[in-house]
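> A predicted structure for the sequence below; I have some questions about it.
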Amino acid sequence: MKILYLSLRFPYPPFSGDKIRTYNILKHLSYKHSISFVSFMLSPDEKNQINKLQEFCKEVEIVEFSKLKAYSNCIIRSYSGEPFQISYWYSPEMQKKVDNLMEKDGFDLVHVQFFRMAQYIKKYTDRRKILDSGDSFWLNLSRRSKLDRGIVWPLLKLEASKVRIYETEIAKWFDQVTMVSPLDMQCLLSNDSNLPISVVPMGVDLDYFQPGSKSDDLNLLFTGTIRYFPNKDAILYFYNEIFPLIKESVPNVKFYVVGNSPPKNIQNLASNGDIVVTGRVEDVRPYFDNSAVFVCPLRSGSGMQAKILEAMAMGVPVVTTSMGVTAFDAFIDKDIMVADDPKLFANKVIQLLKDRELRQNIALNARHLVEEKYGWSSIVDRFDKIYENALANRS
């Protein structure tokens, strides 16, 4: 099958959730299909990484992204009624690139990642189209607006209401829409129960992320893109309200925050001596091996957490919130531990730190879970079935 794959961001290196998803889907799709790939280029360095995708894509095209133009679009198109997200990512150059590819190549199917890219393919009503929307951005913004009461709060509320309408309406232009979790799917179905939506969860590279030799150090770990609001909020919430309770019982515990783009207020925490903020690292696996417990105290966000999948695959027991576990088909207290109250969360972590056998049991169960349900091969098999159904329903 000849597939045109439209992605918001260039997926290499795959250091964030959407890039991880895109990179691995492309890699596994290429075993059966011919892929033409298009995305924005947010950094000049990405141009040097094109060869990484050419290993499994027939062609790779990128369009330079301009923040100046993006902000100008938001002002110029502010009266259009569309979400700022759509104006921000609108590019005549991208539209031209997509149009040229659609004219010269007889694609069997177009795979679009994220609703922001759907605007470039919407007009092709005669083509088979799949929208991998991932998470519900309306849910993401709604949750953030309950916590972020800064000067952006009115804009968050306005954008959430616009995105809710747009996510629902754009889905109608596609043969099938995929979301990473049942909750994200239900958010769209609550607006229109007839939308063609199914769940295709996140996956994890089971060969790359494998349990290694564990350190005896009682370290806690959090990973991710740190400037992203749900991650930043989770770290500050944990450090201020949960970590002190843990230290009362385990004084020598240390908290590692590993990931790119930590803002200043997170970096400044390192001066206290009980937290290490690394910034971006080339290989996160040694930090998993050096950790006793992975903590993910999310209070906002949406979708499915790649960081939790990676921790499970690495054999590190996870403590998260109800919000963090929602997308997982997991048994609580067997595969993963869950708590929403700061004291209960701290108690779960302390319990794991003080009980090596419990840590090992949960880690083993979690590894079995991701092997059974979240390997990329089985995830991409779901897309193959969706593609086949889309082709069959249009024939």
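Noted; the coordinates are in hand. Numbers count the residues shown, from 1 in each chain.
> all contacts plus neighbour counts: C-alpha atoms, from now on.
Fine.
> is it true that residue 302 touches residue 184?
Yes: counting by CA atoms under 8 Å, residue 184 is a contact partner of residue 302 at 7.2 Å.
> Spit out the residues that contact the two alike.
Contact criterion CA atoms under 8 Å, 6 or more residues apart in numbering; residues shared by residue 302 and residue 184: 135-136, 139.
> Which strands or helices does the helix or strand hosting residue 87 pack on?
Element membership for residue 87, per DSSP states H and E: helix 84-88. Under the contact criterion of 3 or more CA pairs under 8 Å, 6 or more residues apart in numbering; DSSP states H and E, helix 84-88 touches helix 67-76.
> I'd like the distance from the helix it packs on to the chain centre, please.
Offset of helix 67-76 from its chain centre (CA atoms, centre = their mean, to the nearest Å): 25 Å.
> Can you name every helix or strand that that helix contacts?
Packed against helix 67-76 by the contact rule (3+ CA pairs under 8 Å, 6+ apart) you find helix 84-88.
> Which helix or strand lies directly C-terminal to the helix it packs on?
Counting by DSSP H and E, the element that comes right after helix 84-88 along the chain is helix 92-104.
> Show the subsequent helix or strand relative to that following helix.
strand 109-113.
> Helices along the stretch 251-395 of the chain, start to end?
Counting by DSSP state H, counting those that start in this stretch, one finds helices in the stretch 251-395 of the chain at the ranges 264-267, 285-289, 306-313, 322-325, 342-354, 356-373, 376-394.
> Between these, which one is closest to residue 7.
Nearest to residue 7 among these is helix 376-394 (15.8 Å), distances taken as CA to CA.
> Strands of this protein, start to end?
All strands of the chain, identified by DSSP state E, fall at 2-9, 34-41, 59-64, 109-113, 129-134, 176-179, 197-199, 219-223, 254-258, 275-279, 293-296, 318-320, 337-338.
> For the second one, enumerate the helices and strands it packs against.
When contacts are defined as 3+ CA pairs under 8 Å, 6+ apart, strand 34-41 packs onto strand 2-9, strand 59-64.
> Contacts made by the shortest one with the rest, please.
By CA under 8 Å, 6+ apart, the list of residues contacting strand 59-64 from outside reads 10, 35-42, 50, 53-54, 93-94, 97.
> want to compare, so here's the second one:
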Amino acid sequence: MSERPSLVFVSPRFLFPTDEGGKIRTTQILRGMKGGRFHITLMSPATPEQTARHREEIEAVCDRFIAWPARSVGPLHRITRLRHLLSLKPVSVAAGVDPVARRRVREQLQQGAQVAVFDFIHAATLAPLHGLCPTVMFTHNVEAEIFRRHAEVAGHPLKRYVWRGQHRKMARFEARELPRFDTVVAVSERDAEAFRAMPRNRRVEAIPTGVDLDFFAYRPPGDGDHLIFTGAMDWQANIDGIRFFMDEVWHLLVQRRPGARMTVVGRRPHPELVEQAARRNLPWTFTGFVDDIRPHVYGGAAYVIPLRVGGGTRIKAYEAMAMGLPVVSTGLGVEGLPLTDGEQFLQADTPEAMAQALDRLLSDSALRLRLSQAARRHVEDHCSSLAVARCFEDICQRTMNGQG
């Protein structure tokens, strides 16, 4: 057994492949902490096939991996989980309640863990009611805020009603569960302030958003009218953002830039979006899942973040900036990131403003290069993934030692 203190890291989902922001953030932190102050045991659901397929990636982020049986997800999963609408918990939480996983976590903590980290608020259902060691809750968003924003942009009255109900349930769940943990870690000062405003939270700390600067190497932006978006396309916020861009922005942009084309890089693109692009004969490409986004991103002229819903911080923004793509984003798309409009990116919050900003960027190669270089300098100065991992490690150390 290692002489280093034992840290148990509990994830409610298998972290590989790293095909969405939360998984990327978590694995970057664990990779940066591996071999440091703690002996890290990672716990998550996994099948034997998943464990075997991703063994090298698992070994790169932890000293020991313990899996509990992963639940099978069938084609009707999205429909069957709707039965949880009647639960007092939000659907996303109720659907993940797993007594077997909870028992495995308790057994592991009883073996002498000196600090435990629970990844995402949903993992609160896996934390023992009575503390067996100091605990950290790693939040990637203010989840209730995401549901509120979904309600605000929902077009159908029934959808608004459902999202409002989920917002109320998640707000209650966060307020009840977060105070159970010795430290709450937020991914931005904005989120941290929201958690500090909740009664009874013991200690709330913020970490910056990091990016792997060696992996996402810099290249100058391209000269064509090629736009890029990356993100998991089965995540509702990304679906809403791309639908908004397709329906309300695209026709305004092509009036100015007839040669514009779009590549959406991300797993499981929503069939309705793919069919609509084909039906309208739009020059859009949906890649689906890719092992490496870089070949699909390099050479693009601009990166667009048309999000209207979300929480936490968008790692996609920093990845694009690191790779040299000038960014046009809604304010929400870069929320929580210390960026300045006109210096590291261009902000546009209406269809007209976004089309105008993209036209301006695509028409001006000097502006593209200036934003590209300034954005890369920013992430180099503030966003090293290794520095973020060290910050997280410090928080775990202080929590273990009972330091405020």
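Thanks, I have it. Predicted model, so just to flag it, every value in this text is computed and none were measured.
> Report the TM-score for the pair.
The TM-score (TM-score structural alignment, normalised by the length of the first structure) is 0.92; 393 aligned residues with a CA RMSD of 2.4 Å.
> right, so the helices of the stretch 251-395 of the first structure: which one is the most enclosed?
Comparing these by mean neighbour count (mean count of other CA atoms under 10 Å), helix 306-313 ranks first with a mean of 25.
> so that helix aligns onto which residues of the second structure?
Taken onto the second structure by TM-score structural alignment, helix 306-313 of the first structure occupies residues 315-322 there.
> distance from the matching stretch to the first structure after superposition?
Once fitted to the first structure, stretch 315-322 of the second structure is off its aligned match by 0.7 Å on average (mean CA distance after the TM-score superposition for the first structure).
> quick revisit: adding distance to residue 76 of the first structure, write the helices of the stretch 251-395 of the first structure out as JSON lines.
Converted to JSON lines, the helices of the stretch 251-395 of the first structure look like this (distance: least, CA to CA, whole Å):
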{"stretch": "helix 264-267", "distance to residue 76 of the first structure": "32"}
{"stretch": "helix 285-289", "distance to residue 76 of the first structure": "45"}
{"stretch": "helix 306-313", "distance to residue 76 of the first structure": "36"}
{"stretch": "helix 322-325", "distance to residue 76 of the first structure": "36"}
{"stretch": "helix 342-354", "distance to residue 76 of the first structure": "45"}
{"stretch": "helix 356-373", "distance to residue 76 of the first structure": "46"}
{"stretch": "helix 376-394", "distance to residue 76 of the first structure": "37"}
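> right, and those helices - which one's nearest residue 14 of the first structure?
Using CA to CA, the nearest of these to residue 14 of the first structure is helix 306-313, at 11.1 Å.
> and stretch 25-39 of the second structure, how far from the chain's centre?
Stretch 25-39 of the second structure sits 18 Å away from the centroid of its parent chain (CA atoms, centre = their mean).
> Also stretch 194-203 of the first structure?
Taking CA atoms, centre = their mean, one finds stretch 194-203 of the first structure lying 15 Å from the centre of the chain it belongs to.
> In it, which residues are buried?
Neighbour-count burial for stretch 194-203 of the first structure, with 16 or more other CA atoms under 10 Å as criterion, is recorded at 195-203.
> Give the other helices and strands that the longest helix seen in the second structure contacts.
Assignment by DSSP state H gives helix 157-177 as the longest helix of the second structure. Counting contacts by 3+ CA pairs under 8 Å, 6+ apart, helix 157-177 of the second structure is packed against helix 143-153.
> The helix it packs on corresponds to what range in the first structure?
Residue span in the first structure matched to helix 143-153 of the second structure, by TM-score structural alignment: 137-147.
> hmm, who's touching that stretch?
Residues outside stretch 137-147 of the first structure that contact it (CA under 8 Å, 6+ apart) are 153, 156-157, 159-161, 163-164, 167, 184, 187, 229-230, 299-302.
> again, only this time at 7 Å
Applying CA atoms under 7 Å, 6 or more residues apart in numbering, the contact partners of stretch 137-147 of the first structure are 153, 156-157, 160, 163-164, 300-302.
> so which of the residues you listed is the most crowded?
When neighbours are taken as other CA atoms under 10 Å, the top entry among those is residue 302 (27 neighbours).
> from memory that residue sits against residue 135, does it?
Yes: applying CA atoms under 7 Å as the test, residue 302 of the first structure and residue 135 come out as touching, 5.9 Å apart.
> which residue lines up with residue 249 of the second structure in the first structure?
Checking with TM-score structural alignment, residue 249 of the second structure has residue 242 as its match.
> before we move on, what about residue 114 of the second structure?
In the first structure, residue 114 of the second structure lines up with residue 108, judged by TM-score structural alignment.
> now the nearest residue to its match once chain neighbours are set aside: how far from residue 339 of the first structure?
Excluding the flanking residues, the one nearest residue 108 of the first structure by CA to CA, 6 or more residues apart in numbering is residue 2, at 5.3 Å. Taking CA to CA, to the nearest Å as the measure, residue 2 of the first structure falls 46 Å from residue 339 of the first structure.
> Between these two, which is the more surrounded one?
Regarding residue 2 of the first structure and residue 339, a neighbour count based on other CA under 10 Å identifies residue 339 as having more, with 20 against 16.
> Residue in the second structure paired with that one?
With TM-score structural alignment as the criterion, the equivalent of residue 339 of the first structure in the second structure is residue 348.
> One more: residue 208 of the first structure?
Residue 208 of the first structure maps onto residue 215 in the second structure, by TM-score structural alignment.
> quick one: what's aligned to residue 222 of the first structure in the second structure?
The pairwise alignment with the second structure assigns residue 222 of the first structure to residue 229, based on TM-score structural alignment.
> Check whether that match really touches residue 304, as I assumed.
Yes: at 5.7 Å, residue 229 of the second structure counts as touching residue 304 under the criterion of CA under 7 Å.
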